[in-house]
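Student: heads up, no residue letters with this:
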């Protein structure tokens, strides 16, 4: 019985870890796609594919019709999940794709560690989230561990793939993407908090709303700027098989990853910083995949950094129990 209670109590954290793994896998094909077709076309194309896939899956597996996909959510659902999609997916992911294309997955992923801080500040203003000093220590330990393992490479690593763009731009865009993603998590949590007091909305449908809102806003901006042809040309040409890489990234990122993230956030009631801290472990998950795909050597510093980062997550998750134990 105690094992069952433990699994139920920390189901949100387990789903958050599964989310992190899925997103990590998606980083690699998205990085390759962004380098082949450009970050902006990839961002547009993967949103369209994600909406199509999520719509088909929702119609097949959710007890709702196509019309109900649009009509069953309340206006507040469209507001909060829509804003979450616009800030987290439309803005945040475009910035992230640019950063990954310039700096590479391993260096670019360091900036994800800024997301918990963004989530904590946004959560304070939007949902009144509180966190004790032990939780803050956990966040700081996690960030320190991930930064250490990510920067354990030589200084020349920061100049990796310089031909893909300006390194300073990659750094700035990486930091801004983390802020957008952290804020997007809190806005999604706001939507789930609202529905707990009014009506239940399937987490998969919440994902669909985020994708629809993000898709509409990026294409609206592109059309207003007169850049639609510029965006669609690399996609139609399928430059260097960018289509296949984008499809692979879309499955693991917007479809599986984002859906799992919505489930995790819905389970982690009023604790978006916990979810975002677990999501920020992507650089830890990147290590073995970098070895698998790029044959990058895993050093002792990298292993120690990963252990430190995971320790920080454990402290954050158990912060209330630790506070009671210590005091």
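Tutor: Nice, I can see it. Fair warning: this is a prediction, and the values are worked out from it, not measured in the lab.
Student: Please count neighbours and contacts with C-alpha atoms only from this point.
Tutor: Will do.
Student: Residue 282 contacts residue 24, doesn't it?
Tutor: Yes. With contacts counted by CA atoms under 8 Å, residue 282 reaches residue 24, the gap being 5.7 Å.
Student: What is the burial count for residue 230?
Tutor: Residue 230: 12 surrounding residues under other CA atoms under 10 Å.
Student: Give me the three-state assignment for it.
Tutor: Of the three states, residue 230 takes helix under DSSP: H, G, I helix; E, B strand; the rest coil.
Student: so how far is residue 127 from it?
Tutor: Counting by CA to CA, to the nearest Å, the gap from residue 230 to residue 127 is 40 Å.
Student: wait, doesn't residue 16 sit right on residue 258?
Tutor: No. Contact criterion CA under 8 Å: residue 16 and residue 258 do not qualify, at 10.2 Å.
Student: For residue 186, what is the enclosing helix or strand?
Tutor: helix 167-196 (DSSP states H and E).
Student: Mind listing what's buried along whatever helix or strand comes next after that helix?
Tutor: Using DSSP H and E, the helix or strand that directly follows helix 167-196 along the chain is helix 203-224. Buried residues in helix 203-224, defined by neighbour count with 16 or more other CA atoms under 10 Å: 203-219, 222.
Student: who touches residue 282 in this structure?
Tutor: In this structure, residue 282 makes contact with 20, 21, 23, 24, 109, 112, judged by CA atoms under 8 Å, 6 or more residues apart in numbering.
Student: any idea which helix or strand carries the third one?
Tutor: Secondary structure from DSSP H and E places residue 23 in helix 11-37.
Student: So residue 302 sits against residue 152, correct?
Tutor: Yes. In terms of CA under 8 Å, residue 302 counts as a neighbour of residue 152; the distance is 6.7 Å.
Student: ok, the contacts of residue 282 vs residue 265, which is closest?
Tutor: Distance to residue 265 across these (CA to CA) is lowest for residue 20, with 12.8 Å.
Student: Leaving aside the residues adjacent along the chain, what's closest to that closest one?
Tutor: In space, and not counting its chain neighbours, residue 20 is closest to residue 279: 5.2 Å by CA to CA, 6 or more residues apart in numbering.
Student: With residue 28 instead?
Tutor: Among residues not flanking residue 28 along the chain, residue 105 sits closest, at 6.8 Å (CA to CA, 6+ apart).
Student: Pull the number of nearby residues for that neighbour.
Tutor: Per other CA under 10 Å, the neighbour tally for residue 105 reads 24.
Student: Alongside the first one, take a look at this:
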């Protein structure tokens, strides 16, 4: 809100058309609340490896939804570049699972479905955000509207489940965790979402979501230099494939 006050002159964009409220609010609920809830459930049921593999499908699902509802079409060369990028990401994600989850068949299927639901939620959230940002409208205002609706819904759900007091108590007794959450919120949900919606607003959803799906690739240098993890030849090969796809996207788009 402080950034919005500095750049837009108001703390909150109150005077916004109902249609924008609807699409940006829907984007926040479907993408940030529902999508993330299913993703976290998938983490519990089948572990991070398969969950992130399901999330690597977001660019494909986004492109299909944007084609149906927004009329955005990708050329065959762009489809090939997106496929190459997603393939490289999947190759890296599937390398190993440091925390494997033993699951029976029912739990496994529920986890896969939760992962797919999370991917669909994030894809729908991106498309809805693009609808809400259509025309001459500030992306920062769109981010604030989207976050506000999502926050209200999440706190309402937390209140219904009786989780507000235990959560606040845990944060009060762990100042370090609170600092990390605040820092992560600035870098991820604020700056990250802001620039991602700029990308969605300016580029086709399928292309923008492909570039946003590069997180497993971009985290490799961090894992190596900060957490001293060894980067395998497979990870390097998958990264090279993904970056080739990205280069082709910029060449053909």
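Tutor: In hand now; what should we look at? Since the structure is predicted, the reported quantities are computational estimates derived from the model, not experimental observations.
Student: Just the TM-score for the two chains, thanks.
Tutor: Once superposed, the chains reach a TM-score of 0.85 (TM-score structural alignment, normalised by the length of the second structure), with 249 aligned residues with a CA RMSD of 2.8 Å.
Student: before we move on, the earlier item: and the helix holding residue 23 of the first structure, which stretch of the second structure?
Tutor: With TM-score structural alignment applied, helix 11-37 of the first structure matches no range in the second structure.
Student: Pull out the buried positions in that helix.
Tutor: Across helix 11-37 of the first structure, burial judged by 16+ other CA under 10 Å covers 11-13, 15-37.
Student: Per the alignment, residue 215 of the first structure pairs with which residue of the second structure?
Tutor: By TM-score structural alignment, residue 215 of the first structure lines up with residue 151.
Student: For the stretch 201-327 of the first structure, which segments are assigned as helices?
Tutor: Counting by DSSP state H, counting those that start in this stretch, the stretch 201-327 of the first structure has helices at residues 203-224, 228-237, 242-250, 258-267, 272-279, 282-294, 300-317, 319-326.
Student: Packed most tightly, which of those helices would that be?
Tutor: The highest average neighbour count among the helices of the stretch 201-327 of the first structure, using mean count of other CA atoms under 10 Å, belongs to helix 272-279 at a mean of 29.
Student: ok, average deviation of it from the second structure?
Tutor: Overlaying the second structure shows helix 272-279 of the first structure at a mean distance of 0.4 Å from the equivalent residues (mean CA distance after the TM-score superposition for the first structure).
Student: tilt between that helix and helix 11-37?
Tutor: With axes from the mean of the first three to the mean of the last three CA atoms, to 10 degrees as the basis, helix 272-279 of the first structure and helix 11-37 are set at 60 degrees to each other.
Student: so where in the second structure does helix 272-279 of the first structure end up aligned?
Tutor: Aligned by TM-score structural alignment, helix 272-279 of the first structure falls on residues 205-212 of the second structure.
Student: starting at the chain centroid, how far to that stretch?
Tutor: Remark: stretch 205-212 of the second structure is offset 11 Å from the chain centroid, using CA atoms, centre = their mean, to the nearest Å.
Student: What of stretch 210-230 of the first structure?
Tutor: The answer for stretch 210-230 of the first structure is 20 Å, by CA atoms, centre = their mean.
Student: Likewise for stretch 67-74 of the second structure?
Tutor: Offset of stretch 67-74 of the second structure from its chain centre (CA atoms, centre = their mean): 20 Å.
Student: same thing with stretch 241-252 of the first structure?
Tutor: Counting by CA atoms, centre = their mean, stretch 241-252 of the first structure is centred 17 Å from the centre of its parent chain.
Student: same question, stretch 128-148 of the second structure
Tutor: In terms of CA atoms, centre = their mean, the centre of stretch 128-148 of the second structure is found 16 Å from the chain centre.
Student: can you check stretch 131-139 of the first structure too?
Tutor: Worked out by CA atoms, centre = their mean, stretch 131-139 of the first structure lies 22 Å from the chain centre.
Student: residues in the second structure aligned with it?
Tutor: Counting by TM-score structural alignment, stretch 131-139 of the first structure falls onto residues 74-82 of the second structure.
Student: Which residues are in contact with the alignment partner in the first structure of residue 180 of the second structure?
Tutor: Residue 180 of the second structure maps onto residue 245 in the first structure, with residues paired by TM-score structural alignment. The contact partners of residue 245 of the first structure, by CA under 8 Å, 6+ apart, come to 29, 30, 32, 33.
Student: I'd like the helices of the stretch 201-327 of the first structure written out as CSV, with distance to residue 123 of the first structure added.
Tutor: Conversion of these to CSV gives the following (distance: least, CA to CA, whole Å):
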stretch, distance to residue 123 of the first structure
helix 203-224, 19
helix 228-237, 35
helix 242-250, 28
helix 258-267, 13
helix 272-279, 7
helix 282-294, 21
helix 300-317, 16
helix 319-326, 17
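Student: Could you pull out the buried residues of stretch 54-63 of the second structure?
Tutor: 54, 55, 56, 57, 58, 59, 60, 61, 62, 63.
Student: In strands, which of the residues you listed appear?
Tutor: Using DSSP state E, no member of these falls within strands.
Student: Contact partners for the nearest residue to residue 134 of the first structure once chain neighbours are set aside?
Tutor: Of all residues not flanking residue 134 of the first structure in the chain, residue 319 sits nearest, at 5.6 Å (CA to CA, 6+ apart). By CA under 8 Å, 6+ apart, residue 319 of the first structure lies in contact with 132, 134, 135, 138.
Student: Please list only the buried members of the residues you listed.
Tutor: 134, 135, 138.
Student: ok, residue 94 of the first structure - contacts?
Tutor: 39, 40, 43, 177.
Student: May I have the secondary structure class of it?
Tutor: Quick answer, by three-state DSSP: residue 94 of the first structure is helix.
Student: thinking again about what came up before, buried set for the helix holding residue 186 of the first structure?
Tutor: By neighbour count with 16+ other CA under 10 Å, helix 167-196 of the first structure contains the buried residues 167, 170-171, 173-193, 195.
Student: Which contacts among the contacts of residue 319 of the first structure does the second structure share?
Tutor: For these, the aligned pairs still in contact in the second structure (both residues aligned by TM-score structural alignment, their matches' CA atoms under 8 Å) are 134, 135.
Student: now, among the contacts of residue 319 of the first structure, which is nearest to residue 274 of the first structure?
Tutor: Of all the contacts of residue 319 of the first structure, residue 274 of the first structure sits closest to residue 135, with 8.8 Å by CA to CA.
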